[in-house]
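Enquirer: this is a predicted model, with the sequence first.
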Amino acid sequence: MAALLVAGFVGLFSETALNIAFTELSHIFSVDPTTIQWLATGYFLTLGILVPVTGILMQKFTTRQMFMTSILLSIFGTILAALAPGFELLLVARIIQAAGLAINLPLTQNVIFTIFPPNKRGAAMGVMGLVMLAGPALGPTIAGLILDTLSWHWIFWATIPFLLFSLFFGIVYLRNVNEIRKVSIDALSVILSTIGFGGIVYGFSVSGVSGWTSGTVLGSIIIGVLAIIIFAIRQMKMENPMLNLRAFNSPLFVLGVIMSFITFFNMLSMLVVLPMYMQMALLMAAFTTGLILLPGSLLNCILAPTIGRLFDKYGPKAVITPGTILVAIAYVLYTQFETDTATWLIVVTHIIMMLGIGAVLASVQTNTLNSLPKRYYPDGIAITQTIQQVAGAIGIAVMVSVLSAKQTSFLATTANELPQAAAAGSSLVFIISLVLAVINIVLSLFMKKPTHQ
């Protein structure tokens, strides 16, 4: 588990760490802000395309083969990024890094569900939840510190020792635990999956630049949705599907997937919009922003294993419902933020938010997958991981667009009041998120322990 979790942390850290350096990189490489955003879009896009395919790969190749491919891609991509002399090579390196993470995340979950009995999975998934939250949350803070003292290359060099540790530990300790089956990879399913999930992620990712009425955006999303519909119909008719959608026959699985989508939609958009509010409305520096958000992230890391153990002991509803309530309370506080909000209030609100997300995130995932028979684990993991990546991409695109639209309409009536416009835009985003958070509270009331356990 140490080998898998450390590699996963580095991958998720890399997902957000470079975002803080985009302005600097656009000057260094002489490219416009729209182009530099591809360093994030390309990462999301690769995850959205490759994660659905890992469900079948985990049944075709051994645990060690999958791990070695994942870690070597991560190491190669990271070294290439650190040495990249220009934008094009850095983008290629980011795609290779994302390919490593796309294998690591489903593989880690699959190993947890194979080696831990149902009554201990909550604690194990709690640790994985720690990794899934700590990586993206700590990325901007640590990257900000590195940028203040060293060059952007060190954002990548700093992670190499961790990846080498993971490689060494994996070679020595990692065993083959998954069941290998004779499965054939259906080329048409892979193509439909790639066009479907890739089209949706790409369409939403470029919407902030091209605008929602752009032919590229609408065309990509429509083609993506149609490809997924055809993909789903094909999977249901195949004897050995690439992704077994019969997992959706379980009501608890469907409930968990919807809650996961809302959680990731809200969480990843909040991790983008909140720093934007702090920098634009409160005029804080990037590194200061990271430091203010650090206590919530660290507390979540400390408590994640405990939350997992509470899930094992008291069941899903006892942990998930209070978590969803905490998230809603945090959004109520966020909606009140103005241009003169006290720093301590932001710290406290973020702590409440991260505690709530920590209680919801891993617990929902654990219960969702527990509701499936063992043979469906690889498919269930691939489905839930894909939904999370797509939800994140859509959440960031939609909420940043809402923020920008509100800012623009505010500035149209009030000249040169950018901080107030940013506060008004952020407040609208948080109101929408609050509505979704309340829906999650209602859904959590239907959560229960799967009967077959």
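Expert: Arrived safely, thanks for sending.

Enquirer: only C-alpha atoms for contact and neighbour calcs from this point on.
Expert: Fine.

Enquirer: the strands in the chain, which residues?
Expert: In the chain, no strands are found when defined by DSSP state E.

Enquirer: so how far is stretch 322-333 off the chain centroid?
Expert: Centroid separation for stretch 322-333 versus its chain: 20 Å, with CA atoms, centre = their mean, to the nearest Å.

Enquirer: what does stretch 124-136 give?
Expert: 11 Å.

Enquirer: what comes into contact with that stretch?
Expert: 5-6, 8-17, 109, 112, 116, 297-298, 300-301, 304-309, 358, 361-363, 366 (CA atoms under 8 Å, 6 or more residues apart in numbering).

Enquirer: show the contacting residues for Phe156.
Expert: Contacts of Phe156 (CA under 8 Å, 6+ apart): Ser14, Thr78, Ile79, Ala81, Ala82.

Enquirer: oh, that last question was meant for Leu91, not what I typed.
Expert: Residues near Leu91 by CA under 8 Å, 6+ apart: Trp38, Leu39, Gly42, Ala81.

Enquirer: most neighbours out of those, which is it?
Expert: Ala81 (25 neighbours; other CA atoms under 10 Å).

Enquirer: my guess is that residue contacts Leu89. True?
Expert: Yes: between Ala81 and Leu89 a contact is recorded at 7.3 Å, counting by CA atoms under 8 Å.

Enquirer: please name every helix or strand in contact with the longest helix along the chain.
Expert: What stands out as the longest helix in the chain, according to DSSP state H, is helix 377-413. With contacts taken as 3 or more CA pairs under 8 Å, 6 or more residues apart in numbering; DSSP states H and E, helix 377-413 sits against helix 38-60, helix 87-115, helix 187-205, helix 207-210, helix 251-280, helix 343-370, helix 418-444.

Enquirer: before we go on, here's another structure to hold up against the first:
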Amino acid sequence: MVDTNGKRYSQLWLTITLILGTFCTALTTNMLVTSYPTLMTKFSISSSTVQWLTTGALLVMGIMIPVSAWLLNNFSLRSVYTTALSCFLIGLIISYTAQNFQLILIGRLVQAVGIGITFPTIQTVLLVIYPPEKRGAMMGLGGIVIGLAPALGPTVSGWILDNASWRDLFGMMIPPVVIVLMMSIIFVRPVIPMKKSPIDAWAIAWSTIGFGTLLYGFSSVGQHGWGSSIVIISIIVGLIFIGLFVRREWPQKEPLLNIRLLKIPSFTIASMITALANTAMIGIQVVLPMYLQDVRGLSPLNSGLMILPGALLYGVISLISGRAYDKIGGRRLALMGMFLLTLGTLPFTMLTIHTPYTYIIMEYVVLMSGVALVAMPLTAASSVDLHGLQLSHGTAINSTMRQIMTSMGTAILGSVLTNVTNSGKPATALGIIGLIFACMVKKTQKAGDVQ
């Protein structure tokens, strides 16, 4: 294989480097969820405050992901990826050495800058360097990284919290990130075509203010209630600025984010389904550890082990579904996946203090099986009608939709955390909506259908 400069490079080692780097960043996505009760006790903070480690990080990721398309088109892949890993490393060090919750949060937000760049980067690179007929399989491999790593996070953090300090949640990641950073300098090559364009500062400002205030409004529901003026004004202001962002970007010839791609039905529907599935999954992953630890009295390790079977099965099914997509397309996978997701979230609306643990494990296994059938295969499906530079923008839009909806879903689920059965209802509703969208996926849409 040759890069954009005509020089030979190792496709295998480039893929391995990106996978390892993204796995390190993705592992921390849900790792802190299991530590919430510990941090709440250590720093005497409320559940709504500690959830900003998730909500705030998702917001920063949602802000950075749209910028990733511009970065990949204006700078070399090596520069972008090493910078992302460096930000992640700096954030880890800040959180590891923090003496109060505020510094932990600051470090987490810095980490999110790196995470927000690495997630769309690996998807874009895999779509670029592999032919259409192999995209499903490779996105399935990417799904293991982006999906399995966060799912393993609670189990890993549970073991650490039972055997070490909360600081080691960050400290243990520092050595492997340093190693991957060195690998990226050696093996990452310029494989994405570049087309330099000026950065649109106004677009960044509108998107940052819009998504930021919108999320703040949702996250304030738990403290102030839906009728609060703070909540209502924040949501309205957020929607206004998001509207300004869309209005500014739509006619641009060289936009920060080419949102005109949303006019392509196959892309929009597939992206919406993956966003809905991811939102339902993350929502349950945030609520479930708190239920298991605070309501059922389990240790962090045991609560993590409760969701381990679902996490492992997610990895296996991601590989299978990726290869299946290359053969049968995305429609049947989407229908089966959203049906299982809905089936898996529905029982969470009926949890009680006496619900058998085996029952909870099986619910989560069904949920994760459904998400695995949807996530990466439909990410590949969303790229079927995209070409060239559209791939980086398409991946950024796909990831942005997923992260922003997840941020909102996490905030909404957190606002009803006091009643765990209520927390499962929004996730079930998302599954039903996703099932409807799945019926709209083209029957003929396969990896080789690129026109």
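Expert: The structure has been received and is ready for your questions. Note that the coordinates shown come from a computational prediction; the quantities given were computed from them, not determined experimentally.

Enquirer: quantify their similarity with the TM-score.
Expert: TM-score for the superposed chains, counting by TM-score structural alignment, normalised by the length of the second structure: 0.90, backed by 433 aligned residues with a CA RMSD of 2.1 Å.

Enquirer: what about the contacts of stretch 124-136 of the first structure, which are in helices?
Expert: Counting by DSSP H, the contacts of stretch 124-136 of the first structure place 5-6, 8-17, 109, 112, 297-298, 300-301, 304-309, 358, 361-363, 366 in helices.

Enquirer: could you tell me which of those count as buried?
Expert: Buried by 16 or more other CA atoms under 10 Å: 5-6, 8-17, 109, 112, 297-298, 300-301, 304-309, 358, 361-363, 366, out of these.

Enquirer: just to revisit the earlier point, gap between the longest helix of the first structure and the chain center?
Expert: With CA atoms, centre = their mean as the basis, helix 377-413 of the first structure stands 11 Å off its chain's centre.

Enquirer: same deal with stretch 91-101 of the first structure?
Expert: Centre-to-centre, stretch 91-101 of the first structure and its host chain are 15 Å apart (CA atoms, centre = their mean).

Enquirer: residues in the second structure aligned with it?
Expert: Using TM-score structural alignment, the residues of the second structure aligned to stretch 91-101 of the first structure are 105-115.

Enquirer: for stretch 110-130 of the first structure, same thing?
Expert: Alignment of stretch 110-130 of the first structure against the second structure: residues 124-144, by TM-score structural alignment.

Enquirer: ok, back up a step: let's have the helices and strands packed on helix 377-413 of the first structure in TSV, adding distance to Glu179 of the first structure.
Expert: TSV is the format used below for these (distance: least, CA to CA, whole Å):
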stretch	distance to Glu179 of the first structure
helix 38-60	6
helix 87-115	9
helix 187-205	22
helix 207-210	41
helix 251-280	22
helix 343-370	17
helix 418-444	33
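
Enquirer: nearest to Gly392 of the first structure among those helices would be which one?
Expert: Shortest distance between Gly392 of the first structure and those, using CA to CA, is found for helix 251-280: 5.0 Å.

Enquirer: which strands and helices sit next to the closest one?
Expert: Under the contact definition 3+ CA pairs under 8 Å, 6+ apart, helix 251-280 of the first structure sits against helix 286-314, helix 343-370, helix 377-413, helix 418-444.

Enquirer: nearest to Thr69 of the first structure, out of these?
Expert: helix 377-413 (17.4 Å).

Enquirer: what is the equivalent residue in the first structure for Thr400 of the second structure?
Expert: Aligned by TM-score structural alignment, Thr400 of the second structure pairs with Thr386 of the first structure.

Enquirer: how much space is there between that match and Leu174 of the first structure?
Expert: 25 Å (CA to CA, to the nearest Å).

Enquirer: between the two, which has more neighbouring residues?
Expert: For Thr386 of the first structure versus Leu174, neighbours defined as other CA under 10 Å are more numerous around Thr386 (23 against 17).

Enquirer: that one and Gly55 touch, don't they?
Expert: No: using CA under 8 Å, Thr386 of the first structure is not in contact with Gly55; the gap is 10.3 Å.

Enquirer: got the contact list for the residue nearest the centre of the second structure?
Expert: Centroid-nearest residue in the second structure, with CA atoms, centre = their mean: Gln403, separated by 5.4 Å. Shown in contact with Gln403 of the second structure (CA under 8 Å, 6+ apart): Leu58, Leu59, Met61, Gly62, Ala275.

Enquirer: count of neighbours near the third one?
Expert: Per other CA under 10 Å, the neighbour tally for Met61 of the second structure reads 27.

Enquirer: what residue of the first structure matches up with it?
Expert: Per TM-score structural alignment, Met61 of the second structure is aligned with Leu47.

Enquirer: wait, its match touches Ala98, no?
Expert: Yes: Leu47 of the first structure is within contact range of Ala98, at 6.1 Å (criterion: CA under 8 Å).
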